[in-house]
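Colleague: sequence and predicted structure, then a few things I'm wondering about:
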Amino acid sequence: MPLGAVTLDAAGTLFEVAEPVGTTYARLAARHGITLAPAEVERGFRTALAAAPPLAFPGGSPARLADHERAWWYAVVRRTFGAAGMSSHFDACFAELFDFYARAAAWRVFADAPEALRALRARGLRVGVVSNFDTRLVGLLDQLGLAPLVDRIVHSTRAGVAKPDPAIFHLALEALGVPPAEALHAGNEVVADVEGARAAGLRAVLVDREGRLAPLPPGVPRVRTLAELVARLES
């Protein structure tokens, strides 16, 4: 079956945080008189994120989407802070953190991402982003110079459904005008990206930049870079 579209995850695939989350949280918290240990915050953040419900609000009012997103992150960050989350300065600290991660300065584009996106489109492929992210993603991709290199951006809060649910992939492919059998998804998470895409009828590739060597379903390729992904498609 010919390939008509490639969708990609965002954070961890196209870009990453510019510094460890624990470092950022501790630095900004200190401005508000809250003392945090970066390594402890890093562990707490991963625990809080894993325990959080999907970043999607099915049935929620579009007019209140920003409120739902902010409340979701408020709960995650408060749990990350542990006892420090009870500080009277927490709300101000959270507001600064939330705004900080809406800016390009908080993120770093992987060096291979822009050229890979250009190469995919040069082959005549439709290119989309499918991400478990909030509405800040659209502005971020624009600030990072990636928005002009993709055809569609689908994020979980606007879609009302999060990966690995097949529905979010189907929404993206409907927007791209390509059926699942003619699409491939690449991302850095085995469950959300690989298993989700395959359940939706797409081919899948794991982008394993850190060489974690997580177990994969039979026949699923693993690449270290997006340049390697493009090379595989061209071979």
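Modeller: Everything's here; your move.
Colleague: C-alpha from now on. contacts and neighbour counts both.
Modeller: Will do.
Colleague: packing partners of the longest helix along the chain?
Modeller: As assigned by DSSP state H, the longest helix anywhere in the chain is helix 65-81. For helix 65-81, the elements it packs on are helix 38-51, helix 90-100, helix 156-159, judged by 3 or more CA pairs under 8 Å, 6 or more residues apart in numbering; DSSP states H and E.
Colleague: give me the contacts around the last one.
Modeller: Right, the one you point to is helix 156-159. 55-57, 62, 65, 69, 130-135, 162-163, 168, 171 (CA atoms under 8 Å, 6 or more residues apart in numbering).
Colleague: surely Leu173 is within a strand?
Modeller: No. Counting by DSSP: H, G, I helix; E, B strand; the rest coil, Leu173 is located in no strand; its state is helix.
Colleague: quick check: it touching Pro179?
Modeller: Yes. Using CA atoms under 8 Å, Leu173 is in contact with Pro179, at 6.4 Å.
Colleague: so the two - more neighbours on which side?
Modeller: Just comparing Leu173 and Pro179: by other CA atoms under 10 Å the higher neighbour count belongs to Leu173, 25 against 15.
Colleague: the helix or strand hosting Arg118: how far from the chain's middle?
Modeller: With elements taken from DSSP states H and E, the one containing Arg118 is helix 113-122. Relative to its chain's centre, helix 113-122 lies at 18 Å (CA atoms, centre = their mean, to the nearest Å).
Colleague: quick one: residues contacting the closest residue to Asn188 other than its chain neighbours.
Modeller: The shortest distance from Asn188 to any non-neighbouring residue, by CA to CA, 6 or more residues apart in numbering, is to Val207 (4.6 Å). Residues counted as contacts of Val207 (CA under 8 Å, 6+ apart) are Thr13, Ala186, Gly187, Asn188, Glu189, Arg222, Val223, Arg224, Thr225, Leu226.
Colleague: go ahead and build a PyMOL selection from the buried members of those residues.
Modeller: In PyMOL syntax, the buried subset of those is picked out as below (16 or more other CA atoms under 10 Å):
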select buried, resi 13+186+187+188+189+222+223+225+226
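Colleague: okay, one more to line up with it:
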Amino acid sequence: MTTIKGVLFDFSGTLLRIEPAETWLRAVLAATGTAMDEAEIVRRAGELERAGALPGGSRPVEIPAELAGLWEIRDRDAACHREVYTALSRQVPLPRPELYDALYERHMTAAAWHPYPDTADVLAELHRRGIRIGVLSNIGWDLRPVLRAHGLDRYVDSCVLSYEHGVQKPDPELFALACEGLGLAPSEVLMVGDDRTADGGATALGCAYMPVEHLPVDRRPDGLRPVLDLLG
């Protein structure tokens, strides 16, 4: 059996989790000085969640036909990513038109993302053991400042982001780029992620794969620790 010398981690739902939709909406209302009735805030937040308007949150209950094509390729291009998610949010009536762009901007801030309780400890231990660490994400914006703000970048050797390469998981090309970024053969790399289709696609290239559950941070205190046991 080939020894694992590197671990690739998905970002959203694996290392960090986006804030709840209601928190997201409230933060933007506060930042823009927009007043809304309390009951309406709760109602609109629920509608935004069902619309799938929060990147990293729930998938849309129903994708509008005119957005279906863009939805499938949303992580290949930054402009496409913004267009899709702001269009989804615009399905929900809000009191000011500028709120839709403000919501999108908010989700890219470090304050909107919360590391899972064991993320820092697991990354630190892998780093201590000399294991190469990469982040491999289907995403439409640069997550590196978020990692930096949470003190996680010190452990990460490489970041491969779909929108920077115009290709998204489970395409083997993206996994190949990520393995190259670690300087390792696919057989020496473990992929860890919450999406068994997108992240599990790493096995087609010869990587190992370990799934984690996409749960709120307070419901998954030690989902990443099995990585340490797996590597011995």
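Modeller: The structure has been received and is ready for your questions. The structure presented is a predicted model; accordingly, all values stated were derived computationally and were not measured.
Colleague: now secondary structure and distance to Ala5 of the first structure too, for the contacts of Val207 of the first structure, in JSON lines please.
Modeller: Putting the contacts of Val207 of the first structure into JSON lines (DSSP: H, G, I helix; E, B strand; the rest coil; distance: CA to CA, whole Å) gives the following:
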{"residue": "Thr13", "secondary structure": "coil", "distance to Ala5 of the first structure": "17"}
{"residue": "Ala186", "secondary structure": "strand", "distance to Ala5 of the first structure": "11"}
{"residue": "Gly187", "secondary structure": "strand", "distance to Ala5 of the first structure": "14"}
{"residue": "Asn188", "secondary structure": "coil", "distance to Ala5 of the first structure": "18"}
{"residue": "Glu189", "secondary structure": "coil", "distance to Ala5 of the first structure": "20"}
{"residue": "Arg222", "secondary structure": "strand", "distance to Ala5 of the first structure": "19"}
{"residue": "Val223", "secondary structure": "strand", "distance to Ala5 of the first structure": "18"}
{"residue": "Arg224", "secondary structure": "coil", "distance to Ala5 of the first structure": "20"}
{"residue": "Thr225", "secondary structure": "coil", "distance to Ala5 of the first structure": "18"}
{"residue": "Leu226", "secondary structure": "helix", "distance to Ala5 of the first structure": "15"}
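Colleague: so which of the contacts of Val207 of the first structure comes closest to Leu117 of the first structure?
Modeller: Leu226 (8.6 Å; CA to CA).
Colleague: to which residue of the second structure is the closest one aligned?
Modeller: Using TM-score structural alignment, the equivalent of Leu226 of the first structure in the second structure is Leu224.
Colleague: make sure that match is actually in contact with Val122.
Modeller: Yes. Counting by CA under 8 Å, Leu224 of the second structure does reach Val122; the two are 6.8 Å apart.
Colleague: what's the overlap in contacts for these two?
Modeller: Counting by CA under 8 Å, 6+ apart, no residue touches both Leu224 of the second structure and Val122.
Colleague: need the contact list for Gly139 of the first structure.
Modeller: Contacts of Gly139 of the first structure by CA under 8 Å, 6+ apart are Ala102.
Colleague: okay, and it sits in which element?
Modeller: helix 136-143.
Colleague: where does that helix end up in the second structure?
Modeller: Going by TM-score structural alignment: helix 136-143 of the first structure matches residues 142-149.
Colleague: next one: that stretch to chain centre, how far?
Modeller: How far stretch 142-149 of the second structure lies from its chain's middle: 12 Å, per CA atoms, centre = their mean.
Colleague: report the buried residues of it.
Modeller: Asp142, Leu143, Val146, Leu147.
Colleague: show me which of those residues is closest to Thr23 of the second structure.
Modeller: Nearest to Thr23 of the second structure among those is Val146, at 17.8 Å by CA to CA.
Colleague: for the closest one, which non-adjacent residue is spatially closest?
Modeller: Ala110 (4.6 Å).
Colleague: surely the one you found touches Asp142?
Modeller: No. Counting by CA under 8 Å, Ala110 of the second structure stays clear of Asp142, with 11.4 Å between them.
Colleague: burial measure for His127 of the second structure, as a count.
Modeller: Neighbours of His127 of the second structure (other CA under 10 Å): 17.
Colleague: equivalent analysis for the one 4 residues further on, please.
Modeller: Residue crowding around Ile131 of the second structure was assessed by other CA under 10 Å; the count is 20.
Colleague: please apply the same query to Tyr163 of the second structure.
Modeller: The burial count for Tyr163 of the second structure: 23, using other CA under 10 Å.
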